[in-house]
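Enquirer: Got a sequence here, can you model it:
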Amino acid sequence: MNHSVDIVLPWVDEKEPGWRQRRIEYDQGKEIESTNIRFQCWDNLHLWFRSIEKCMPWINRIFLITCGHVPDFLNLDNPKLRFVRHDEYIPKEYLPTFNSNTIEMNIHRIKDLSENFILFSDDVFPLLPIEEEYYFKDDMVGDEAVENIISTGSFTKGLHEQRYAQVNNMFIINKYFKKREVQKKDWNKWYCEDYGDRLDRTRACVYWYDFPGFYDPHMANAMKKSTLARLWELEPDALDAGSRNKFRGASDVTQYLIRYWQICTGDFVPRRTQGKVFFPTIDTYKDVVDAINNKAYQMISFNENCTPDEFEIMKRDINASLEKLFPERSSFEK
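Expert: Below you'll find the model as predicted:
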């Protein structure tokens, strides 16, 4: 039997003039991307709420985090909705922030948030019904313990800062955990047959005495509030340094550190992560449309790479498919 499970969704309205102006003032040419692609608005948040209500009706509450702007469609009177501003839970010395890592790594400070929660992003949509036990079973998170090598790749502005954050996560994990001891204690969780071909990643890392990295599925992740609070107790300087970055920076740590900690302590039930990640371009975005129309996966995420004009075409067609799949208004809409 689980405690109640909440969803946390950070969201930004890229079109809001005040937010854009503050971002420019603090940017000073340091932001990861100058193209605004990171902050393009899909205008489908109402469809996300529909998908959650349809596919995950067992959710206790949804905590929508913003810097203060309220979506026009949102029914603030819905008892299952908690609207949270940054200044309600993020320490004032970190504000304003345009760094998703700062927003996510302070979530444990949100009042009334359940111990068990699922961290979503607004580009992740469930397409099929998902049982609560997929995320939490007997109050343990559902996850997969799969190792992976952190590859630097080619130097791309933004990507290198992401890699720094991954390495920062691993410095903390290897400081507190011995890989051989962790895997020996929970051998069946590390070498679970349910992982399928992803086991090959862990086998390829067997000769490393330290954890070289973990496989990070870009899906909604089950987490515990107490885990994040514990990380702040143990590593206040590291988490403080990252939280002070107005934009993503080389001293960041990320939400995946919470996953890694839960995995290394054995506080999880092994299962294979379901879903499909898309990186659509104007030439490939129809794959996303087809996946939605055919309900081909339990969950999908899509992170576009395109020009503004191409984005509008992709947005139109992908949103039309989501609208067709979830035509009924949710209780979160006025």
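
Enquirer: CA atoms for contacts and neighbours, from now on please.
Expert: Fine.

Enquirer: On the three-state scheme, D194 is what?
Expert: At D194 the chain is in helix, as set by DSSP: H, G, I helix; E, B strand; the rest coil.

Enquirer: what's the spacing between it and R180?
Expert: According to CA to CA, to the nearest Å, D194 and R180 sit 21 Å apart.

Enquirer: What of I173?
Expert: For I173, the distance to R180 equals 13 Å [CA to CA].

Enquirer: Now do stretch 285-303: everything it contacts.
Expert: Stretch 285-303 has contacts (CA atoms under 8 Å, 6 or more residues apart in numbering) with 123-130, 218-219, 274-280, 314, 317-318, 321-322, 325.

Enquirer: got it, and stretch 318-334?
Expert: Counting by CA under 8 Å, 6+ apart, residues outside stretch 318-334 touching it are 44, 46-47, 49-51, 53-54, 73-76, 78, 81, 288-289, 292-293.

Enquirer: Swap in 7 Å and give it another go.
Expert: The contact list for stretch 318-334 (CA atoms under 7 Å, 6 or more residues apart in numbering) reads 44, 47, 49-51, 53, 73-75, 78, 289, 292-293.

Enquirer: would TSV of the residues you listed with distance to E161 and secondary structure be doable?
Expert: Converted to TSV, these look like this (distance: CA to CA, whole Å; DSSP: H, G, I helix; E, B strand; the rest coil):
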residue	distance to E161	secondary structure
N44	28	coil
L47	31	helix
F49	31	helix
R50	34	helix
S51	32	helix
E53	35	helix
F73	35	coil
L74	34	strand
N75	37	coil
N78	39	coil
V289	31	helix
I292	32	helix
N293	36	helix
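
Enquirer: Could you point out which of these is nearest to W208?
Expert: Lowest distance from W208 to the contacts of stretch 318-334 (CA to CA) belongs to I292, with 40.1 Å.

Enquirer: Could you give the number of residues near that closest one?
Expert: 24 (other CA atoms under 10 Å).

Enquirer: Going by neighbour count, which residues of the strand or helix carrying F311 are buried?
Expert: Taking DSSP states H and E as the definition, one finds F311 inside helix 308-325. For helix 308-325, burial by neighbour count (16 or more other CA atoms under 10 Å) applies to F311, M314, K315, I318, N319, A320, S321, L322, E323, L325.

Enquirer: for comparison, sequence B:
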Amino acid sequence: MDKIDFVLPWVDINDKNWRSKRSSFIDGYSQNMDAVSDARYRDMGTLKFVLRSIEKNCPWFNKIYLITDSQIPDWLDMNSQRVVVVDHNQMFLDLNDLPVFNSVAIEMNLHNIKDLSDKFVYLNDDMIIWNKLEKSRFFVNDFPVDYFTHGWIPRNKLFQALRDIETVGHSLNNVFTLFNENLAPYNIKNDSLYHCSYSRKDKIINFLFSNIFRKIYWMENWHHPQPYLRSSIIDFSNKFGDEMRKVSKNRFRDKTDLSQYMYRYWNLINGKFYPHKYRDGLTTNINSINSFDNLVHNINSSTNFVCFNDSIHLSDLEYELVSKKLVTLLESRFPEKATFELKDII
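Expert: Purely as a prediction, here's the structure:
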């Protein structure tokens, strides 16, 4: 049977127990606002609609694995067989790493989820599947559907000096360093580098990567639901397990983090993907009402994914306004309750 699961982490920032745990570990990190800001954990009420969008638009899914820290959404029917709540202590091999408040540390342990299917789609709780999709949007010939496009601008020390990049930028650079030091030079097949769905610009930069650079300086990413193979992540962990275990111990975001995109890059350089570059996703860092309105305005009939990512620079006041507008939008798009929602909860 061709099973495909969905996996996503979620946190309830209003949970008093969770806030108490976080405050007891936060002292050594208080200077790094990118790591400890409440905005890193804000919940705009999208989780319910993310799950509704999966059931409505990917009805072929096997199970949804919801990763939490001893938290359960009050609307979730725990008797459902299609949503499995996974506590951190059920996936971290070293329980001394817990509690953890860093999504990257969680992502170092995805392959440890019990009974997770080999094919799964990883997403965040702000990513909505907007239209109905077939399995082939995510997997073809048992491989993740993905694309290889090298970046034009390396995020090196000069770039970092000119722009104050966040920890996510450091985590990606750490991945590229890890790969270049251990896996270069790369031998990537032409059909992965020059697929007909790639633009001419994509093919030019891939040619430069393959023939001139010979190292990865930056990779283009799409920020929407990402297909993975559990077996491929296990292969990655067999080679880089020590590095993954170190990051698993970072309770908060840290400049030494890696990124879950390393599983994607591992597939790309090893040819374990079906090449096709779709342009069906919208995302932006929502830092104002205007940026939210612009994102919504750009949604059209060809949009399959929308990521409503609120920036840490979105003020608390505008955050409340954006949240209300967003919930209203999603209620109109997905008005019907999912089968795994409690019927007496509004």
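
Enquirer: Give me the most central residue, structure 2.
Expert: The C-alpha lying nearest the average C-alpha coordinate of structure 2 belongs to L123 (CA atoms, centre = their mean; 4.6 Å).

Enquirer: hang on, the earlier thing: looking at I173 and R180 of structure 1, which is more packed in?
Expert: Using other CA under 10 Å as the criterion, I173 of structure 1 and R180 rank with I173 on top: 20 against 14.

Enquirer: And the more buried one? What does it align with in structure 2?
Expert: Alignment note: I173 of structure 1 maps to F179 in structure 2; criterion TM-score structural alignment.

Enquirer: Next: Y209 of structure 1.
Expert: Aligned counterpart of Y209 of structure 1 in structure 2: R214 (TM-score structural alignment).

Enquirer: Who are the contact partners of that match?
Expert: P185, Y186 are the contacts of R214 of structure 2 under CA under 7 Å, 6+ apart.

Enquirer: Kindly recompute the last result at 10 Å.
Expert: N180, A184, P185, Y186, N187, F207, L208 (CA atoms under 10 Å, 6 or more residues apart in numbering).

Enquirer: same thing with N141 of structure 2?
Expert: F273, Y274.

Enquirer: swap the cut-off to 7 Å and go again
Expert: Taking CA under 7 Å, 6+ apart, we find N141 of structure 2 in contact with no residue.

Enquirer: again, but for L268 of structure 2
Expert: Per CA under 7 Å, 6+ apart, neighbours of L268 of structure 2: F148.

Enquirer: Which of the three states applies to the aligned partner of D77 of structure 1 in structure 2?
Expert: The alignment partner of D77 of structure 1 in structure 2, by TM-score structural alignment, is N79. Following three-state DSSP, the label given to N79 of structure 2 is coil.

Enquirer: D216 of structure 1 too?
Expert: Of the three states, D216 of structure 1 takes coil under three-state DSSP.

Enquirer: What's the local residue count around it?
Expert: D216 of structure 1 has 16 nearby residues by other CA under 10 Å.

Enquirer: Report the separation between it and Q28 of structure 1.
Expert: 31 Å.

Enquirer: again, but for M170 of structure 1
Expert: From M170 of structure 1 to Q28 of structure 1 the distance is 30 Å (CA to CA).

Enquirer: can you check P17 of structure 1 too?
Expert: Taking CA to CA, one finds P17 of structure 1 at 18 Å from Q28 of structure 1.

Enquirer: try I282 of structure 1
Expert: From I282 of structure 1 across to Q28 of structure 1, the span is 31 Å (CA to CA).

Enquirer: Those two: which has the busier surroundings?
Expert: Using other CA under 10 Å, the more surrounded residue of I282 of structure 1 and Q28 is I282, with 15 against 8.

Enquirer: Can you find the partner of the more buried one in structure 2?
Expert: Aligned partner of I282 of structure 1 by TM-score structural alignment: I289.

Enquirer: One more: I110 of structure 1?
Expert: Match for I110 of structure 1 (TM-score structural alignment): I113.

Enquirer: Please apply the same query to R163 of structure 1.
Expert: So, by TM-score structural alignment, R163 of structure 1 is matched to G169.

Enquirer: Near N180 of structure 2, how many other residues are there?
Expert: Close neighbours of N180 of structure 2, defined as other CA under 10 Å, add up to 16.

Enquirer: helix, strand or coil for it?
Expert: With three-state DSSP as the basis, N180 of structure 2 sits in helix.

Enquirer: show me the contacts for it.
Expert: K215, I216.

Enquirer: what's the spacing between it and N156 of structure 2?
Expert: Going from N180 of structure 2 to N156 of structure 2 by CA to CA gives 14 Å.

Enquirer: Which residue, other than its chain neighbours, is closest to Y278 of structure 2?
Expert: S197 (7.7 Å; CA to CA, 6 or more residues apart in numbering).

Enquirer: If we go by neighbour counts, what in stretch 230-250 of structure 1 is buried?
Expert: Using 16+ other CA under 10 Å as the test for burial, stretch 230-250 of structure 1 gives 231-232, 238-250.

Enquirer: er, stretch 7-22 of structure 2 actually
Expert: So stretch 7-22 of structure 2, judged by 16+ other CA under 10 Å, has buried residues V7, L8, P9, W10, V11, D12, I13, W18, R22.
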